[in-house]
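1. please work out how this folds:
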Amino acid sequence: MAAAEATPLEAAFEKLATCVKNQQHKKALKACADILALAPGDEDALRCQVVAHMQLQEFQPALTLLNKAPLSALPLGFEKAYCLYRLGQIDEALSVVAAALAAPDLEPAAATPLLQLQAQLEYRRGHSKDCINTYDKLFQQYKADSLELKTNVLAAYVAAGLSAELPDLMAALKVKPRDSFEVAFNRSCGLVEAGQLGTAEGELRMALKTGRETLFEEDLAEEEVEDELGPLSCQLAYVLGRMGRPAEAAEIYDKLIRGTATLSDESTRALAHSNAVADAPHRLEPGPQNRKYINSATKRLEALIERPGGGKAAAAAAAAAGEEGGAGSVGALAGLLARHTPAGSLPKFVEGLESRLGAGQKLQLLLNLGLLYQVGGRADAARELVGVLAAAPGGSADPHVALLSAAVSLSQGKTVDADRTLEAFISSCGSGAPGAPPASAAVAPSLMRAQAALEAGNAAAAAALLAGVRDEAVALSGAMVATRVALYEQMNDPAGAEALLDAAVSTWKARSASDPAAASGLGWCLSCAIGLKLRLGKLEEAKQAFKQLQSSGAAATAAGAATLARLARACALADPASAPGLVGPHATAPSAATLAGLDLDALEEGAVGGRAGAGGKVGGKGPDLAAGELAAAARAKRGGDAMDVDAQPKVKKSRKKRKPRYPAGYNPEVPGGGLPAPNPERWLPKWERAEFKKKRDKRKREKDAVKGSQGAGKVDEDLDRSNAPAPSAAKAQPAKPMLPPQKKKGGKK
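-> Take a look at the predicted model:
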């Protein structure tokens, strides 16, 4: 008996099943439309239509279907929350997930994907602690044990600032970096957060090697492998930049940005653009040599942001127009963002980045764009963008926003506005108000205020600002102490420098007991304190400080030896009896053979005289290394001038000062010599200078030339030599007679 023919609805469903099996999502949408034409409102067809839209990255049509009947009444919370997540609506997605998890008839099989999505949403929202709690619930209540979940837990711990706990966590989860390159990547991120950059570089290189081996085994092409490993390469470049190897970092960034194949991960490409700017400070210096790089980098970052009213297509078109039209359109985006971005929100990024980037990453990208505006001479655009960032969530508590605002004011000569901006931010740090920045955030603005005061020539204000830094770890660090001591000496305030060094010595001494690396800082502070006390005439205190230097073990270093020599010379002048006991334990007595041919008197005076020439001006009243006093003391010990009775005084020959020879037209009394200012583009090749004019092509110059047979036109017959008459006989010259051959002189006969 022949089988009954399938109905049109059954045939449509068979066609849909074939499309789903073959991953033909566009054809599946057409099959769903055929089914709905035959059976309007069919739930199975509508659900397949939603999934097909999601597979094609068409989340808005899928969300529209989910919000309409009859799907709106079905338990499709996971699909709806995922569409909201991919559309960048994180808070709405979290609300949908929470409502779905609170359903009384929720099955455990449906709860697992909802909890995984909830953890991902909490991670994107920046709630790392909540994300970790959700993963703990998955592991403990639902017995989840996949490697992907374990990898995500490592990322959550790094984002929560718990990188120190990663080794114990990996041991508890029974995962190792060699299990997958994703695990090794998250482990390296934890090492970067912990400051172990060298170990992180090794982990990243091992992860890249493991990833290439794994992906090549899956028969992926080389370009696909490099695309999959793009995040690892970007992280390696970041680590190399932090380690002071910008050339290697720039090479990796260049491959990621200008490679033959464009990275499929838009977030990695965006971070590569931003980090390439941050790791190349020499390319941001003002000057014609960096103008092209700054313009191109600005256009690349502007292309990542959605232009208000245009979406992704408008952003791409604007970027292309910017590439062709030069610098005219660069910076116009800042004005659009200032007019159309609502207060309390960040500007939207292009599709694909809006949901992938966190709020901190978006803020950092916009800050780098503002920096490019500022160094590129677009101060107005930078100021408009700073206004948008200051009104964004967390912008007022970010010190980088305040620093950028002050930098823009300083570039426009508004020193008072810049100082007020920084002062207002510093006063808000550590105030305890909701959303106020922590006290540690005031360090960078304080340093910038001090730098601005120094550039204005106000050393006293700079010293007071540095003294007001409340972070003890920074206030008594080696660089800060050295800077403040230099400022005190510049202001002729040795007492302030002495008090600062004493406080630094106490702090570093307490630190050296638990931190072996603090011994070098303690040695430096003690050496500076000894030199300062010698200049102030406090010899006994200098001796006590040197004993502390001995106990710390820094006296055996080269700096310690120089400090000992300085202290010994001062003791030889003020307290000769204590000098041998001070130097003896550290100096080996020379042998008799070494001392046999030495003139000690000449050596002593020669050393003192050499020191007088090499040393600088010595202030203070104490027995420091003043060459004149030591020379007088040496002569007094040998009986004064009685030793030099028979010697004739040496008269120093005066050299005639050579008159300087100036170039032609140079006037030394006029600033710049009266010569015109040099061309700032003189270091550029000629074809890159503004005044260069391209020569006209020779082929174009000869394009309009008359061509044809030569001599075809009428010419002057007087110029034709063929018609010239033959010379007459009267004018012919007589022939010269033949001369007999002459003998050459000196030839052989």
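2. switch to C-alpha atoms for all contacts and neighbour counts from now on
-> Fine.
3. residue 541: neighbour count?
-> Neighbours of residue 541 under the rule other CA atoms under 10 Å: 14.
4. count the neighbours of the residue nearest to it when sequence neighbours are not counted for me.
-> Spatial nearest neighbour of residue 541, chain neighbours left out: residue 533 (6.9 Å); criterion: CA to CA, 6 or more residues apart in numbering. Residue 533: 23 surrounding residues under other CA under 10 Å.
5. pull the contacting residues for residue 533.
-> Residues in contact with residue 533 (CA atoms under 8 Å, 6 or more residues apart in numbering) are 498, 539, 541, 542.
6. buried sites along the host helix or strand of the first one?
-> Which is residue 498. Counting by DSSP states H and E, the element that carries residue 498 is helix 494-512. Across helix 494-512, burial judged by 16 or more other CA atoms under 10 Å covers 494, 496-498, 500-501, 504-505, 507-509, 511-512.
7. let's compare: structure for the following, please.
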Amino acid sequence: MSEKTAREKTIAAHYAELNKYGENGEYERALKTANKILGVAPHEFLAFYCKVVCLLELSRFDEALTQINKNPEYLQNLVFEKAYCYYRLNKLNEALKTIESNDGNLDYRTKELKAQILYRLERYTDAYSIYQEAVKNTDDEYEEERLTNLYATMVYLGSDKMDNFEELKEPTYELCYNKACMLINLENFLEAEKKLKQCEKMYLEKLEEDDDITEEEADIELALIRLQLAFVYQKQGRIKEAQALYTSNLKLKLEDIALQSVASNNIVCINKDQNLFDSKKKMKVALNESLVYKLPSLQRKHISFNNAILNYYINQTEQCEKICQDIISKWPELAANVNVLRAFNLVKVEKIDEAVALLEKNVNSDKLYINLCIAQLYLIMGNKLEACKVLENIGEETYKPGIIGALTTLYLGIGNESKALEVFEKAVEFYKRNKVESGDLSVLYKQAAAFHIRNGHPQVAANSLEELLLVNKIDKKISAELVLAYAQFDKDKSLKLSKDLPSVKELSQGLDLESIQTLAPVAIKKSPGVKPDSQPGTPRTEESKKRRNKHKKRKGKLPKYYDPNAEPDPERWLPKYERTGYRKRKDRRSNKDVIKGSQGTSSGQSEQYDFSSKRIEDYSSSPANTVSPSPRGAHNKQQAHQKKANQKKKNRRR
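-> The predicted structure is shown next:
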């Protein structure tokens, strides 16, 4: 047999061995066998490919990547494997470059890996396009996994890609879960709650059918569903239910750090400025370093911001400022909210001027919100006038009903009534000029009219009510208010307008007078000068007077043996022991000759038990001066037995 034939036989035997190990999942042995083949035939590509696959299965990604880079001649055929190594090592940009450098000839699995990399890089639109294409053009056993990934990308795309939301399939609990996440993203929390409960039911049914699922895997999947349900409860304001679910699932000590982090962060949000020690512990879990690769940036930035707020609550002002600076450098879109927190952090250390200056620099980012915060800071300083100036200089936002109400309240607090009136006048002019016909206008006119009537300006109030009547001609309440306003300065016009109001007959139409008369009278609070059995201004009838006269006062009872001729005792109001003829009753127990002990000792034993005559020196010289517990129960029994024996002796003598 030639050397070449023997070599081929050896390689064939090793390949058979390699195939057997691969089928059994014995990748360590398979790796050794692949190395044996490469030792005999160094350029055997199939053996090299098997070696790389074994390293991937054993999660030795660095080693696999090194082997691929050492053999660049095989790179064209190992694009997927190289990109997958980078992906698992969290080097997402390098993974994407590897795929895009060979983008002309990609198989379906490499395209799906690219979609997954794009998803992790938060390029959701690109990932969605690839998954959508893969779902349309492939038909194999992995269809449900592709749909799951497609739905996962749709969660982050918003309502744009959800036109056919109702048509989305949900045969598995994973698809049902992702559909629930879409509903949460659309803030449809009631439907999301139903979908999550359906999802949990589907998974429990799967557990009954599938015995291969371990208890740990089941706990993780159920915890994922239940923690999402807890978030839905939290958004609905059902805080106790949410907190119970968070706490119970965290007790499971799940290995998935992402789940622990999200649940811990949400508990910190529930705690707010309470249970700060618990919040501090939970925040440590939420800030795990490995979460950079496990949570999207949206969740990570919210966790960081919550950490800054927590440090503000626990008075760690320097740490709070440091975290805020870090958030602004990583996520500039959060600058407006973070700067507000920084400003209030400065207020804590009594640097209010610096806080105002900081907010004024960032006023363009969110004009209304930042200006309201500046006004609040001026109010903290007690400077109401500056707060008013800020609220008056925010453009069209100044004419919102809430801000108008705040301005009038502040000006009245200062005592500047004319300025408060001016605020209303400017607001009315603004709404007239811009021809606003929304609900805000009617609210504003009502506020203005009420304010002017309270402050003794019925003419201005009448103008506001007339404008309001033009918008809402049907409302008779406005007409009635206008009649009352005109009655204060133009009685003729008031009388004319009152004719348009409904008559008493029209108002009383449909009322059951008999039922009103039979109703129990309402209890009326007594007022000075009003008698209890009549309403103010109601004259009494003859019948009521007679009924009242029937009730006569009873005569008081006289004491026993009362003598009307005798003068009453002048000391009758004093207690007996203070009267002159009072004698203290003699106490039989005051006789000191008879002394009885706890067991009925006679007077002959008085000296034995009378310690008042003994001196301290006599007691201290006694040999029994140590303190020890006395057996009181045994002593009592002994005396009882002695008593019985004496009694028996007496009986015998008789």
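8. picking that back up, and the residue nearest to residue 541 of the first structure, which of the three is it?
-> Recorded secondary structure, residue 533 of the first structure: helix (DSSP: H, G, I helix; E, B strand; the rest coil).
9. and it, how close does it get to residue 633 of the first structure?
-> 21 Å (CA to CA, to the nearest Å).
10. tell me the residue in the first structure aligned with residue 306 of the second structure.
-> Applying TM-score structural alignment, one finds that residue 306 of the second structure aligns to residue 368 in the first structure.
11. same question for residue 189 of the second structure.
-> In the first structure, residue 189 of the second structure lands on residue 197 (TM-score structural alignment).
12. residue contacts, its match?
-> Contacts of residue 197 of the first structure (CA under 8 Å, 6+ apart): 191, 239, 242, 243.
13. I'd say the first one and residue 200 touch.
-> Yes - if you go by CA atoms under 8 Å, residue 191 of the first structure and residue 200 touch, sitting 5.4 Å apart.
14. ok so, going back, widest-spaced pair of the contacts of residue 533 of the first structure?
-> Greatest spatial distance in the contacts of residue 533 of the first structure: 498 and 539, 13.7 Å, computed using CA to CA.
15. now the element after the lengthiest helix in the first structure, going C-ward?
-> Assignment by DSSP state H gives helix 197-217 as the longest helix of the first structure. Using DSSP H and E, the helix or strand that directly follows helix 197-217 of the first structure along the chain is helix 222-228.
16. quick one: average offset of that next one versus the second structure, please.
-> On superposition with the second structure, the mean distance recorded for helix 222-228 of the first structure (mean CA distance after the TM-score superposition for the first structure) is 3.3 Å.
17. where does the helix or strand that comes right after that helix end up in the second structure?
-> Note on helix 222-228 of the first structure: by DSSP H and E, the next helix or strand toward the C-terminus is helix 230-242. With TM-score structural alignment applied, helix 230-242 of the first structure matches the range 223-235 in the second structure.
18. distance from the matching stretch to the middle of the chain?
-> 13 Å (CA atoms, centre = their mean, to the nearest Å).
19. okay, the closest residue to the match of residue 306 of the second structure other than its chain neighbours and residue 239 of the first structure: tell me how far apart.
-> Distance criterion CA to CA, 6+ apart; nearest residue to residue 368 of the first structure, sequence neighbours excluded, is residue 274 at 6.6 Å. Remark: distance between residue 274 of the first structure and residue 239 of the first structure (CA to CA) = 14 Å.
20. if we can go back for a sec, the second structure: which residue goes with the residue nearest to residue 368 of the first structure?
-> Correspondence of residue 274 of the first structure to the second structure, assessed by TM-score structural alignment: residue 265.
21. got the contact list for its match?
-> Residues near residue 265 of the second structure by CA under 8 Å, 6+ apart: 282, 283, 286, 303, 306.
22. tell me the secondary structure for the equivalent of the third one over in the first structure?
-> This means residue 286 of the second structure. Under the alignment (TM-score structural alignment), residue 286 of the second structure pairs with residue 301 of the first structure. Secondary structure assignment for residue 301 of the first structure (three-state DSSP): helix.
23. against residue 80 of the first structure, how distant is the nearest residue to residue 301 of the first structure once chain neighbours are set aside?
-> With sequence-adjacent residues excluded and distances taken as CA to CA, 6+ apart, residue 301 of the first structure is closest to residue 369, at 6.4 Å. Relative to residue 80 of the first structure, residue 369 of the first structure is positioned 34 Å away (CA to CA).
24. could you do residue 504 of the first structure as well?
-> Going from residue 504 of the first structure to residue 80 of the first structure by CA to CA gives 60 Å.
25. again with residue 419 of the first structure
-> Distance, residue 419 of the first structure to residue 80 of the first structure, using CA to CA: 50 Å.
26. circling back to that earlier point, got the contact list for the helix holding residue 498 of the first structure?
-> Contacts of helix 494-512 of the first structure (CA under 8 Å, 6+ apart): 476, 481, 484-485, 488-489, 518-519, 521-522, 525-526, 528-529, 532-533, 536.
27. any of those residues buried? List them.
-> Buried residues within the contacts of helix 494-512 of the first structure, counting neighbours by 16+ other CA under 10 Å: 476, 481, 484-485, 488, 518-519, 521-522, 525-526, 528-529, 532-533, 536.
28. before we move on, back to that, so of the contacts of residue 533 of the first structure, which ones are in helices?
-> 498, 539, 541, 542.
29. ok, the last one - contacts?
-> Applying CA under 8 Å, 6+ apart to residue 542 of the first structure gives the contacts 529, 530, 531, 533, 534, 567.
30. my guess is the second one meets residue 546, correct?
-> Yes - the pair residue 530 of the first structure / residue 546 is scored as a contact, 6.9 Å apart, by CA under 8 Å.
31. number of nearby residues for the residue nearest to residue 399 of the first structure when sequence neighbours are not counted?
-> Nearest residue to residue 399 of the first structure in three dimensions, chain neighbours excluded: residue 441, at 6.1 Å (CA to CA, 6+ apart). Neighbours of residue 441 of the first structure under the rule other CA under 10 Å: 20.
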